[in-house]
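Asks: Could you look at this predicted model? Sequence included:
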Amino acid sequence: MDAREMALHRAYEHAVRWLAGLSDRPVPARAPAEEIVRALGPGLPDGPTSPADVVDLLATACEPGLTAFPGGRFYGFVVGGSLPAALAADWLVSAWDQNCVMRAVSPACAAAEDIAGAWLLDLLDLPPASGVGFTTGATMANFACLAAARDAVLGNVGWNVARDGLTGAPAVRVIAGAERHIAIDLALSQLGLGEPELVATDDQGRIRADDLRHTLTTEAPAPTIVVLQAGNLHSGGFDPFPQAVGAAREASAWVHVDGAFGLWAAASPRLAHWTTGCPDADSWATDAHKTLNVPYDCGLAVVRDAGALRAAMSRKGAYLIHDERGDPADTVPELSRRGRAFPVWAALRSLGRDGVADLVDGLCRHAGEFAAGIAAIEGASVLNDVVFTQVCATFGDDARTDRVMSRLLEEGTAWISGSTWQGRRVMRISVSNWSTTDDDVARTLTAIRRAAAAV
């Protein structure tokens, strides 16, 4: 066995041991970063170390500083696990070591993107001729989509961003709901579009379509982008797409949908009604490493006008080999990137259409179980309509809610993050992992009851 093979075997052993122990270990990390630094050794050695020994040191030193994200009892943020086929495919991605930017250089990467992209458009009920880019995550998916939107709406008034930049360009109005995700603000800032104009939202964080229509008509016509949301960060709620898209169309605005985790409702016959009207938008951003449960990092940028996405993202270099059918590099900001489509293809192939629907439905069912269990705790209240995978609860006043969450994290059975929503501190539960079981939900609810009783 040579050095590379030995290192891979050690990595496999450590990975299997880590995954097998997730059900029994505390979910929060047990050691701070400073302790991990000491264990890893902050000084660069003078001489070489065998690859297998490096893997052993990395695994043993880092293990106490790892949070059990892949386990069934992590509900903080919206973090999915990794489906078995997707995880194994991601190992192959690293072993194959392809730079997935040119169709001619790595035909397998292009083929995986072509197939996985078409499957995604079908599952999410999006226009079949749309352009699909495999980005690092939803932030860069929003970036790519909004870049296409910016360039298109300015192009409609005769301004060429690629040639002339933004200096002296007509102002672009970007309108979003007051409860949009911070990823929208990040992307807009990076694109030189500044902060969005905000439209009021209802008690579930959904944009008010009448207020949107009013906002769109209060100023003279201008290049305009409207940002809508599929899956509110706190409530899981969906904007009223038929009315909101209709209002935007009346103003000739580009409509973008941030659907980081909620866009996957379209894959479930039971939940697809929440996305009615969503396919009428111009672009959509989502994460595959959230609801679909592929490994980090993988976001998806979808633009109805594939040419607009290519125009915003693609640049030609004399040393590159260009394919007339288009290259993966034409759809995302990066030139160098790993084969993100392979794990997506593997996840979709392993689940099939029915399996994706079952995955989404199962996450939502567990969210409903959490809501019912918490509502039965004395002094606790669930604040949102649980329509998807999010549950926001309080345990009385803000101070007690924070104490319950702190006690829960100290105990370690589960990891649930806090937040502030509509002026109140909340326990925010995000059910995002395929491996969460009924027993995981029951164990977590028992831990929440213990924490609430203790404070």
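Replies: Everything's here; your move. No experiment lies behind these values; they were computed from the predicted model shown. Numbers count the residues shown, from 1 in each chain.
Asks: going forward, measure contacts between C-alpha atoms and count neighbours the same way
Replies: OK.
Asks: wait, what's in contact with the most centrally placed residue in the chain?
Replies: Most central in the chain under C-alpha atoms, centre = their mean is residue 287, positioned 3.4 Å from the mean C-alpha point. Going by C-alpha atoms under 8 Å, 6 or more residues apart in numbering, residue 287 touches 137-138, 259-261, 298-300.
Asks: Columns secondary structure on top of those, output as CSV?
Replies: Output for the contacts of residue 287, formatted as CSV (DSSP: H, G, I helix; E, B strand; the rest coil):
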residue, secondary structure
137, coil
138, helix
259, coil
260, coil
261, coil
298, coil
299, strand
300, strand
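Asks: Now the two most distant members of those.
Replies: 259 and 298 (13.8 Å; C-alpha to C-alpha).
Asks: for the stretch 201-350 of the chain, what spans make up the strands?
Replies: For the stretch 201-350 of the chain, applying DSSP state E, counting those that start in this stretch gives strands covering 224-229, 254-258, 283-287, 299-303.
Asks: out of the ones you listed, deepest packed?
Replies: Of all the strands of the stretch 201-350 of the chain, strand 283-287 carries the top mean neighbour count, a mean of 31, counting by mean count of other C-alpha atoms under 10 Å.
Asks: And here is the other one:
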Amino acid sequence: MPESKVIEDIVQQADGGLHKMAAPTFFGYVLGASHPVGVAADFLVSAWGQNAGSSFETPAITGMERAVCNWVIELLSLPAESGAGLVTGGTVANMAGIMAARHALLAAQGWDVEADGLFGAPEIPVLIGQDAHSAPFAALRYAGFGASRTQTVAADSEGRIKPDAFRAAINRCSKPPLVILQAGQINTGAFDPFDELIPMVREKKGWVHVDGAFGLWLAAVPELADRLEGVGEADSWAIDLHKWLNAPFDAGMVIVRDRAPLVASMSARGAYLPETTEHWEPSDSTPELSRRARGVPSYAILRHLGRAGVRDLVAHHCRLAERIARTVSNEPGLTVLNRIHSNQVAICCGDGTDDGKLTMQVLRRVQENGKVYPTHGEWAGRKIIRASVIGYGMQEEDADLLSTEIIDAYRCCVADVR
């Protein structure tokens, strides 16, 4: 079949099976929307066809990717000496950070996990909030910690770890623990109280990893950064570039205060590979030897937006979330279940006595109408309509359209019942 016909067929056959995730009316999940300059740079990446795992073979790409790492670390006011690696997304970034923690905590007890594995290794207690995202739980499994051995700590009504409950849990740890905190709860957008929790971990000589997939970006905005007070005192952080930076998939970053444990846990060397150099090696900080030059689109977006542009984008989206919450809350019968900490809005319909049926009916009507697309979730024991404000093109009229569609759908559903 001719090449042009293959492409024509793919376009035709995919029609109807794709979602308008890059549209400014897509409020489902926390995805980002593939910024055009990033998409254009992504064309270059595919056309160049480079395996970007080695600075020896692709020094131009390594230079751009190292710039991305440095710029993001600076934007987030994290320690300048931190090491970083560009990975596929938040799940792998969490895994890499957790594996770096595993190396450091076991090395402190005289155990070389890379050489000797986990069989017979000393204990590492693991603490995580009960309302943490599924990604760090998955990362713990990938790193060999196991889901059932993790101790979950009680959280408040916004999903933040309770300091008193945390103190009780960490006092039960007989060895230095791995503690996973959260910057941006998936339903409420809330942040764990880093300034209270991290000093407790320091007392136990433990390691703090922060799942900051989207919420960590608020650290770049001076007027919002106090919501993450103390987050820079952690040991490692996971962040998505495809979220608030709106880089095309796949794009994430792991950042570790001390680069050595990350390199020890990630790097792989073979006789056919270039010898280790004094330069930053991409494959030393990620679980991949072969990969596309995924940092180039983020480099292009950061060059385009600059510091001020990134800060304005994050602040703008947080304001839009507040706008949606105000409008929806003014409609009798609609309730916003969370404070607006960042870009997430959790909405429920009715008084909660129908097991969420009305909320799900409203959501289906909104989705089927096809003008905007929020998604479902559960929070505070109730079914919710969850709106995530993160696409680069979202404006006030898009936020208002979402609110109008939810209100109109709610009124229609209530009228149908009557």
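Replies: Perfect, I can see it now. Quick caveat: nothing in here was measured; it's all calculated off a predicted structure.
Asks: related to what we said a few turns ago, let me know the closest of the contacts of residue 287 of the first structure to residue 4 of the first structure.
Replies: Nearest to residue 4 of the first structure among the contacts of residue 287 of the first structure, counting by C-alpha to C-alpha, is residue 298 at 27.0 Å.
Asks: Per the alignment, name the residue of the second structure opposite the closest one.
Replies: Aligned counterpart of residue 298 of the first structure in the second structure: residue 251 (TM-score structural alignment).
Asks: hang on, that match packs against residue 88?
Replies: Yes: when contacts are counted by C-alpha atoms under 8 Å, residue 251 of the second structure is listed as touching residue 88 (4.8 Å).
Asks: In terms of packing, which of the two has more residues around it?
Replies: residue 251 (24 against 18; other C-alpha atoms under 10 Å).
Asks: List the buried residues in the helix ranked longest in the first structure.
Replies: Across the first structure, the longest stretch assigned as helix under DSSP state H is helix 341-375. Across helix 341-375 of the first structure, burial judged by 16 or more other C-alpha atoms under 10 Å covers 341-349, 351, 355-371, 373-375.
Asks: what stretch of the second structure lies opposite that helix in the alignment?
Replies: Counting by TM-score structural alignment, helix 341-375 of the first structure corresponds to 295-329 in the second structure.
Asks: now do stretch 135-154 of the first structure
Replies: Counting by TM-score structural alignment, stretch 135-154 of the first structure corresponds to residues 87-106.
Asks: likewise stretch 438-452 of the first structure?
Replies: Mapped onto the second structure using TM-score structural alignment, stretch 438-452 of the first structure covers residues 396-410.
Asks: and that stretch, how far from the first structure on average?
Replies: Superposing on the first structure and averaging over aligned pairs (mean C-alpha distance after the TM-score superposition for the first structure), stretch 396-410 of the second structure comes out at 1.5 Å.
Asks: which parts of that stretch are buried?
Replies: Residues of stretch 396-410 of the second structure classed as buried: 398-400, 402-407, 409-410 (neighbour count, 16+ other C-alpha under 10 Å).
Asks: which one among those residues gets closest to residue 176 of the second structure?
Replies: The closest of those, once distances to residue 176 of the second structure are taken by C-alpha to C-alpha, is residue 399, at 45.6 Å.
Asks: quick one, what contacts the closest one?
Replies: By C-alpha under 8 Å, 6+ apart, the contact set of residue 399 of the second structure is 25, 320-321, 323-324.
Asks: now the first structure: which of those residues match?
Replies: Retained in the first structure by both residues aligned by TM-score structural alignment, their matches' C-alpha atoms under 8 Å are the following of the contacts of residue 399 of the second structure: 25, 320, 323-324.
Asks: what about the alignment partner in the second structure of residue 427 of the first structure, is that helix, strand or coil?
Replies: Using TM-score structural alignment, the equivalent of residue 427 of the first structure in the second structure is residue 385. Look at residue 385 of the second structure: counting by three-state DSSP, its state is strand.
Asks: my guess is residue 385 of the second structure meets residue 379, correct?
Replies: No: Residue 385 of the second structure lies out of contact with residue 379 (C-alpha under 8 Å); the separation is 9.7 Å.
Asks: what is in contact with those two at once?
Replies: Common contacts of residue 385 of the second structure and residue 379 (C-alpha under 8 Å, 6+ apart): residue 346.
Asks: Which one of the two is surrounded by more residues?
Replies: Counted by other C-alpha under 10 Å, residue 385 of the second structure and residue 379 do not tie: residue 385 has more neighbours, with 26 against 21.
Asks: what's the more buried one in contact with, if anything?
Replies: With C-alpha under 8 Å, 6+ apart, residue 385 of the second structure has these contacts: 346-348, 359-360, 363, 374-377.
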